[in-house]
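# got a structure for you, letters missing:
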C-alpha cells in the first residue's frame, strides 16, 4: 500500500523544473483541447442552496468532453530497457509484456509487504531504506515513486506526496514516456535495502493506484469493475460527475506516462461512454 507524506512548498524556480520531470508532448493534447472547446456535453442538475433559511432550487451545469482521445501508441525505449536489463537485449517489449503477468504475483506480494524507515515528513529524500524480509527479498522493489501534482500552493502550504514502491521493469515495458529512472539493484542479503526515490509529477495522483495495479495485473476485467458506476441506480448526477472525474484522471495519467497497452484505453473509453450515458439519462 502507498504511504503518504508532505513536503514544504518549493520555490518558483523549483516548481518550474518539476513540471518538466516527465518529458515529451502528448499527441492527444491538441485533440483534447479541440474536444474540450467544441464537443462537450452540457448536463444540468439541481441542488439546494440555503439563503434565507429555506431551500431554493438552483441549477449548475457540468460540461464534459464526449470522448477521451486515445494517444498515439508508440513503443517503449528499448535502449533504456536493455541498459537496465542486459539479459533482455533484443527481446521485443511486447513479448516481455505478454509474459510479465505470469511472474508478477511475487512482485505484488513484495509491494504489500514493504515497510520503510527514516521517512521525513518535511522533505523528500533521494533514497529510502526498506526493511527486508522473505517476501520482499523474493522480488524486491527497485524504486520508490513519489507521486504528486503541480497544483499551485498557497503561502505556507505543503505539497502532498504519495509513495509507491515499484519495480522498474514493469514501468519500462509499459510506459513510453517515463522520467529518467536511475539504475537500481537493491541487495536482498542484508536486513534492509536502499532504493532511489523518483519524483513523479502526475495530474491525477489520486487515481494512480488504479494504473499502478493494472500495470502489474494487466486484467481489463478487474479495471472495468473498478470503473463501474458508484451506485446501482446511477441516478445521482453529481456522484456520477465525481466518478467521471476518476475515469478522466486515469486517462490523463495513462497519456502522460505513454502507457502502450490498448486494452487499458478500451476499458477507459467504454467506462467513459457508459458514465456519460448515465449522466444524460438522469439530467
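Yep, it's here. Note that the coordinates shown come from a computational prediction; the quantities given were computed from them, not determined experimentally.
# only C-alpha atoms for contact and neighbour calcs from this point on.
Fine.
# what ranges do the strands span in the protein?
3-8, 40-50, 55-65, 116-117, 127-131, 143-148, 158-166, 192-201 (DSSP state E).
# which other helices and strands contact the third one?
Counting contacts by 3 or more CA pairs under 8 Å, 6 or more residues apart in numbering; DSSP states H and E, strand 55-65 is packed against helix 28-38, strand 40-50.
# out of the strands of the chain, the one nearest residue 266 is which?
Among those, strand 55-65 comes nearest to residue 266, with 16.7 Å by CA to CA.
# and that closest one, which residues are buried?
Using 16 or more other CA atoms under 10 Å as the test for burial, strand 55-65 gives 62, 64-65.
# for comparison:
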C-alpha cells in the first residue's frame, strides 16, 4: 500500500483555557467540568521537498535543482490548467467509493469533449482510513485524481510515486489512464480540503470548510483578496487578541452557543491537522489557517461555556 505514517489520534490532555471576561463567567460552583483539548496543535519539523519523489514526478525540475519555493510558485500558476484537467474527466466513471479489495491497478476515465489542451492528472489516490483498519480489504476508499508533481512539491512524507501509464500533459486521447495508489490517512474526509487547497491555494476556502457559515464575510474576503497576501492577514489575526476574540464571538453566535456544534468544528480542525502532519505538508499559509481556526474554536467554546 502507498501509505504514510498516521499522526497519533489521541490528544494530550490540557484544560481548555478560559479567555472570557470574568463578568461573563459562571460561578465556579456551577461551572461544568472543563473540556479536555490541547492548547495548540503541534507542527512537524520543517522538511524540504524530497528530491527523489520530485525526480519521479518531474525529472526536469529535479535535475535543474530548482528551489522549493520556485517550484510551488510555478505550480500555483499552473493550478487552473490542472484543475481544468481534473474537470475534463467524466465524473460518472470515477467511483465515489470502492473497497480496497476492488481497486483496479489503473483507472481508465473517458474525457469530455472539451478536454483538449488541458493538463490531465497523472494518478488517482484511493484514500482510506489509517490505523486499525489499514489492512482491512473491505475498508472504503475515496478516489481523487491528482498530479504527481503537485503531491511531490507539497507532501514531503510521500514516497516516490510510480510512473504514470502515459505521458502527462495536454489531453489528446479519448481516455486518461491513471495508476491507482492506495493511501491511508487518519481522516479520509479531511483530504478533500487538502485536495482543493493543493490546486487552488485558497486559504479562505480552507477556513470556510473547517467552520462552515461561521466566520464573518469581511474576514474571508480579505483572505481571498489577491492584493493582500492571505498569510499576512492570518498572521496579523494570530498576533491580535481582539481580532481572535471578535472572530470567536462570531463563531459562537453562528453556532447559537451550542457546545456540541462547536465541538464538531474542533473535530474538523483536528482531522485536517492530522492529515497535514501525516502528509508532511509544511506550507506556512496552510498552517496559519489551521492555527487561526483552532484559536477561534477554542475561544468560541470558552464563550459558549461561560453563557
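Structure received. From a predicted model like this one, the values you see are computed outputs, not experimental measurements.
# list the contacts of the most centrally placed residue in structure 2.
For structure 2, the residue sitting closest to the mean C-alpha position, by CA atoms, centre = their mean, is residue 194 at 2.5 Å. Applying CA atoms under 8 Å, 6 or more residues apart in numbering to residue 194 of structure 2 gives the contacts 272, 276.
# would you reformat the helices and strands packed on strand 55-65 of structure 1 as JSON lines and include mean neighbour count and distance to residue 77 of structure 1?
Shown next, in JSON lines, are these (neighbours: other CA atoms under 10 Å; distance: least, CA to CA, whole Å):
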{"stretch": "helix 28-38", "mean neighbour count": "14", "distance to residue 77 of structure 1": "20"}
{"stretch": "strand 40-50", "mean neighbour count": "14", "distance to residue 77 of structure 1": "35"}
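# closest one to residue 135 of structure 1 among those?
Nearest of those (CA to CA): helix 28-38, 40.2 Å.
# onto which residues of structure 1 does stretch 139-150 of structure 2 map?
Counting by TM-score structural alignment, stretch 139-150 of structure 2 lines up with residues 159-170 of structure 1.
# the helices in structure 1, which residues?
12-18, 28-38, 78-84, 93-99, 105-113, 134-138, 168-174, 208-217, 220-226, 237-257, 262-281 (DSSP state H).
# where's residue 175 of structure 1 relative to residue 157 of structure 1, distance?
Counting by CA to CA, to the nearest Å, the gap from residue 175 of structure 1 to residue 157 of structure 1 is 32 Å.
# which of those two has more neighbours?
Ranked by neighbour count (other CA atoms under 10 Å), residue 175 of structure 1 and residue 157 place residue 175 first, with 23 against 13.
# mind listing what the more buried one touches?
Counting by CA under 8 Å, 6+ apart, residue 175 of structure 1 touches 76, 257-260.
# before we move on, what about residue 6 of structure 2?
Contacts of residue 6 of structure 2 by CA under 8 Å, 6+ apart are 130-131, 184-186, 274-275, 278.
# buried among those residues? Make that a PyMOL selection.
Per 16+ other CA under 10 Å, the buried members of those correspond to this PyMOL selection:
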select buried, resi 130+184+185+186+274+275+278
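# right, so of the strands of structure 1, which gets closest to residue 279 of structure 1?
strand 40-50 (7.3 Å).
# need the contact partners of that closest one.
By CA under 8 Å, 6+ apart, strand 40-50 of structure 1 touches 55-66, 237-238, 279-280, 283.
# hey, what's the angle from it to helix 28-38? Just curious.
60 degrees (axes from the mean of the first three to the mean of the last three CA atoms, to 10 degrees).
# return the distance of strand 40-50 of structure 1 from the chain's centre.
Distance of strand 40-50 of structure 1 from its chain centroid, counting by CA atoms, centre = their mean, to the nearest Å, is 29 Å.
# cool, and stretch 219-229 of structure 1?
For stretch 219-229 of structure 1, the distance to the chain centre is 15 Å (CA atoms, centre = their mean).
# in that stretch, what's buried?
Under 16+ other CA under 10 Å, the buried positions of stretch 219-229 of structure 1 are 220, 223-224, 227, 229.
# stretch 73-88 of structure 2 now?
75-76, 79, 81-88.
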